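Asker: From the sequence below, what's the structure:
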Amino acid sequence: MSTPGTTEAGGATGTGGGGRAEPDPRVLAVWSPDWPVTAAARAAHVPADRPAAVLHANRVLACSATARRHGVRRGLRRREAQARCPELVVLAPDPGRDARLFEPVAAAVEALAPGVEVVRPGLLVLPARGPVGWFGGERAAVERLIDQVALHAGTECQIGVADGMFAAALAARRGRGVPPGRSAEFLAPLEVAELDRDPDVDRAALVDLLRRLGLRSLGAFASLSESDVASRFGTDAVAAHRLARGLDPRPPARRVPPEELSAAVELDPPVDRVDAAAFAARALATRLHTALAGHGLACTRLGVHARTESGEELLRVWRCAEPLTPSGTVDRVRWQLDSWLGRGGSGTLVALRLTPEDTVVAGALQRGLWGDVGEGDERAGRALVRVQALLGPEAVLTAVPTGGRDPGERVRLVPWGDERVVEDTAVPARPGPVAPARDGATGAPGHAEQVTPEPPGRRPPADPPATWPGRLPAPSPATVPPDPVPVRLLAADGAEVCPAAPDLLDGVPRRVAGGGPDREVTGWAGPWPVHARWWAPDGPGPAVRLQVVLADGTALLLVHRGGRWEVAGVYD
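Answerer: Down below sits the predicted model:
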């Protein structure tokens, strides 16, 4: 274990004379390297010197230092990882286990410094002012905390100190301190891939786009203006841009949650099982988010309080990059309860309370087009949250891109406020070969790979998105009717034009009939066959796509399925 080269920031600990002290931006981050594989190996009693890796969907999510010395890297497929390191121990991912085993680390730090916040298992942060002032400087505080974690948690850690949580976390990975006011300078030479470290926020597509544009460092990205970033890359990129500039991504003024927003329950009889406590936590999470919605608020830091039968008070604070959803709250509470009840010694729980330690106006982190949230956006966000409070979460939905071949399959609706993760879930797996398909406008034959379906959520960082052979190429139709509109495709002599072969029509399209007067066809492209889930009894069956341009400039996407043509989309 190594002591980072921290800086002595005397001003960080000064309290000043008469006036009110300004908020201290200095943050201390404690990072346990390779925590998912460390926790998994510890739970499976794998010796520390054995190469080990945690795999999900046959991809390496995390690997030990020993495995890296054998050439194993994140994102490798299982076969390649085992080819590089035949003695590799393969372990399964388990977020609950990771959180439970990280609790001793958090408890060890908390014994010396208050205000510990678990960002995720393996990383926690706390204000630097307290420990730095108590131990007489940043270097002394870091050395004392490293020894504390090693002694009481039995694991190594690295600590970083910087202005802001993002810079502090990256400094911890490098075991160093960043002088006050120089976080932007520290971040500038780092790779833009550092923006995609947080598993709760998927920025893989943004990082890939920045690289292709030649913006390979955080400094290059930070040099762009915020308005240019918002207009060219989207709203999520604005938050990433602020991180690259060394700024706090959250709004500077946070509302103090009213006392009545806390949700508490007395557990009678006392609870000593995680499943029973988690059941109570689910009801509490619903109450908490209903109360927050009634005030137009969203929670970004959650306090989990518990009292044992012996009178011991337990507290842990969880921080989130985005406002917590009810399901996200339940997950974090369950992980924390698993830590307390699974470690032994905490006894049975007699009371549980959830407290929103930090809140923002609902929708405040969903920045506007130019990077800021206007008053109208805030009012709209509060109104939508209030509608959900009255009618339920499903009453207000928002569209999120997802994977699929047809335009209607490539958008899913999620409740407003839920995590808007872009999913590109692979097609359902079937043993054996899959029927060939054509790749969109190119007409080139493609073959679908046999794939394994993944659970919803983001993929491993290095896992490429599903290819969806035969999917419609960009641009997608601007309008997709909820129900296909039947039409007839006619030749010049009035005969109906139909597919004569997978990639051949039996006539030349000249008119589209249906839903009003016949419309003249001035151009067309295709046809392209689509073979989607042809083996499934409930599958859509074979289909043929055709794009046509009408005399009035309208472009249509037509699909021939079940013996008839349908309008599947309208282009702008």
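Asker: all contacts plus neighbour counts: C-alpha atoms, from now on.
Answerer: OK.
Asker: His70 and Arg84 touch, don't they?
Answerer: Yes - using Cα atoms under 8 Å, His70 is in contact with Arg84, at 6.4 Å.
Asker: contact partners of stretch 76-95?
Answerer: Applying Cα atoms under 8 Å, 6 or more residues apart in numbering, the contact partners of stretch 76-95 are 36-37, 40-41, 50-56, 58-60, 67, 70-73, 121, 335, 462.
Asker: this one next, for a side-by-side:
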Amino acid sequence: MTRLLVLWCPDWPVVAAGAAAGLAVDAPAAVVAANRVVAVNAFARGEGVRRDMRRREAQQRCPDLAVLPADADRDARVFEPVAAAVEELAVGVEVVRAGVVAVPAKGPSGYFGSEAAAAERLIDQVAARTGAESQVGIADGLFAATLAAYRGLVVPPGGSAEFLAPLGVHELPDRAELVDLLRRLGLRTLGAFAALEPADVASRFGADAGYAHRLARGLEQRPPSRRRPPVDLSVSHVPDPPIDRVDAAAFAARTLGERLHDHLATHGLACTRLAIHAATGTGEELLRLWRCADPLTPSGIADRVRWQLDGWLRGPHRPTSGITLLRLEPEEVVDGHALQLGLWQGGHDEGAERAGRAMVHVQGLLGPEAVVTPTVGGGRSPADRVTLTPWGEERPEPEAPEPPWPGRLPTPSPATVPAIPVQVSVTDRNGQEVGVTGRFALTANPDEVRTPDGTTHRVIAWAGPWPADERWWDPKTAHRRARLQVLLAERSEEDGQGALLLVRENEKWSVEGIYD
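Answerer: From the prediction side, this is the model:
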């Protein structure tokens, strides 16, 4: 297995956004998408701001918080000088994503005397050339090396499996459903998952879980029998006039990305490592490798080409003339069946493309927030568990759906969650308001629920309350609430029976959900 050195720049989306906005490096800042925090720097974390926190809550905890927009193009463009700085000392640089690069460890460690010395030298190089902070991890395989970089560790050769064993299964990338299932089965560490037989994992959980199982065992995601594609799989483009603007680069990226994907698809292949070559009118040669854990879709190829061209054309070391030749070479491929497109991912699905265009059209008429996609994650209330992201934006990584979530409601979830909770009154048989004590016990059995329009509904059964004592350690942001499920009597044959999810907070009841 290839021994890799991975350099990671912490909180890179915030670093890139702050640099583009001219923000002071010691200012608390967060990158926000769809009113959710997707990245936060150390100064904001010190004030209690965390990922996936709502924007309003983050600003309440840190009034001086600089809120910056998410922009993948910007992140990649600003990261190009970091990749170039690493390339000055090490060959074979591959950009994993904006903020992370990988290089074979053999060359730098041999030149600088040891792996630890190479790591220290690269960190100093990046800091001197770009001012960016970074950490380096070295291990066998990209997955282990990346996790080692998060911790600034050098894992001994052959020790990746031992290093990974005590880490949580949530470290598996982009596999929320599998992580959820493993936790429910009691497999909470990568070591426990790795201890399963590979054949049992593949037969019980499927091929993708088999790839994840290889990662947990300290192996590459796929066996090392990958084919190197022949030269004729590369695609080229000679722009006329030469590319010297970002908008022209974006058009060329999309066209060339679709050509490469179609070319690979005719051979039953998909790309996992992409080489982007460019030549300028003055004879300059530019090259950058991009590595991806999963096979690249047409849009994934186009994004990486656009990001790279944007970094070259607008970076500090921009070429002296326009780009006259652009060539894409798939450095590593896998069988095409590894590329499983989702419902809305497009590709060759004409219906999905029409649906995507229709959604963009609706956004153009009604605004970005008019079309959203949900992400289900962890939380105590139904509203907390669902994050709505405008169509076209990258959905944030959800909170872990499994415990610890004390006070979380049991299934089933309400069918309808009002955007604004509706206040109601809950009374007992004597007409007195039902409250909740400091020990989260009801003061009386609920008998009626009265809505703001004066309509009363008799309660025939109830369950709860489920207490939620949140942020009890911080008096400024602590709040207590209790939830109650009530089954209402049938009012008419048309209405039928109904059930409500009620929440008691600040000595008031409100409807948080409606069951069908």
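Asker: Sort out which of the contacts of stretch 76-95 of the first structure are in helices and list them.
Answerer: Among the contacts of stretch 76-95 of the first structure, DSSP state H puts 36-37, 40-41, 67, 335 in helices.
Asker: can you give me the helices in the stretch 201-350 of the first structure?
Answerer: 204-212, 218-222, 226-233, 235-244, 274-294, 326-342 (DSSP state H, counting those that start in this stretch).
Asker: The second one maps to which residues in the second structure?
Answerer: Translated: helix 218-222 of the first structure. In the comparison with the second structure, helix 218-222 of the first structure aligns to the range 190-194 (TM-score structural alignment).
Asker: re the thing from before, find the pair from the ones in helices among the contacts of stretch 76-95 of the first structure with maximum spatial separation.
Answerer: Largest separation among those by Cα to Cα: Ala67 and Trp335, giving 27.7 Å.
Asker: count of residues packed around the residue mapped onto Leu233 of the second structure from the first structure?
Answerer: Using TM-score structural alignment, the equivalent of Leu233 of the second structure in the first structure is Leu261. The local packing of Leu261 of the first structure (other Cα atoms under 10 Å) involves 18 other residues.
Asker: before we move on, what about Gly133 of the first structure?
Answerer: For Gly133 of the first structure, using other Cα under 10 Å, the count is 17.
Asker: Also the one 5 residues further on?
Answerer: Glu138 of the first structure: 27 surrounding residues under other Cα under 10 Å.
Asker: Quick one: map it onto the second structure.
Answerer: By TM-score structural alignment, Glu138 of the first structure lines up with Glu115.
Asker: Which part of the first structure matches stretch 255-268 of the second structure?
Answerer: So stretch 255-268 of the second structure sits over residues 283-296 in the first structure, by TM-score structural alignment.
Asker: for the matching stretch, the distance to its chain's centre please.
Answerer: Centroid displacement of stretch 283-296 of the first structure relative to its chain, using Cα atoms, centre = their mean, to the nearest Å, is 22 Å.
Asker: what's in contact with that stretch?
Answerer: 261-265, 298-299, 325-326, 329-330, 353-354, 361-362, 381-383, 385-386, 388-389.
Asker: let's go with 6 Å and repeat that
Answerer: Identification of contacts with stretch 283-296 of the first structure by Cα atoms under 6 Å, 6 or more residues apart in numbering yields 261, 263, 326, 362, 382, 385-386, 389.
Asker: Can you list the neighbours in contact with stretch 7-23 of the second structure?
Answerer: Identification of contacts with stretch 7-23 of the second structure by Cα under 6 Å, 6+ apart yields 31, 41, 75, 78, 99-101, 133-136.
Asker: from those residues, which is closest to Phe205 of the second structure?
Answerer: Of those, the one sitting nearest to Phe205 of the second structure (Cα to Cα) turns out to be Val100, at 29.8 Å.
Asker: Go through the contacts of stretch 76-95 of the first structure and flag which are in strands.
Answerer: 52-56, 59-60 (DSSP state E).
Asker: I'd like those laid out as a markdown table, including neighbour count and distance to Leu210 of the first structure.
Answerer: Below are those laid out as a markdown table (neighbours: other Cα atoms under 10 Å; distance: Cα to Cα, whole Å):
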| residue | neighbour count | distance to Leu210 of the first structure |
| --- | --- | --- |
| Ala52 | 27 | 32 |
| Ala53 | 33 | 29 |
| Val54 | 25 | 29 |
| Leu55 | 22 | 28 |
| His56 | 19 | 27 |
| Arg59 | 23 | 24 |
| Val60 | 25 | 24 |
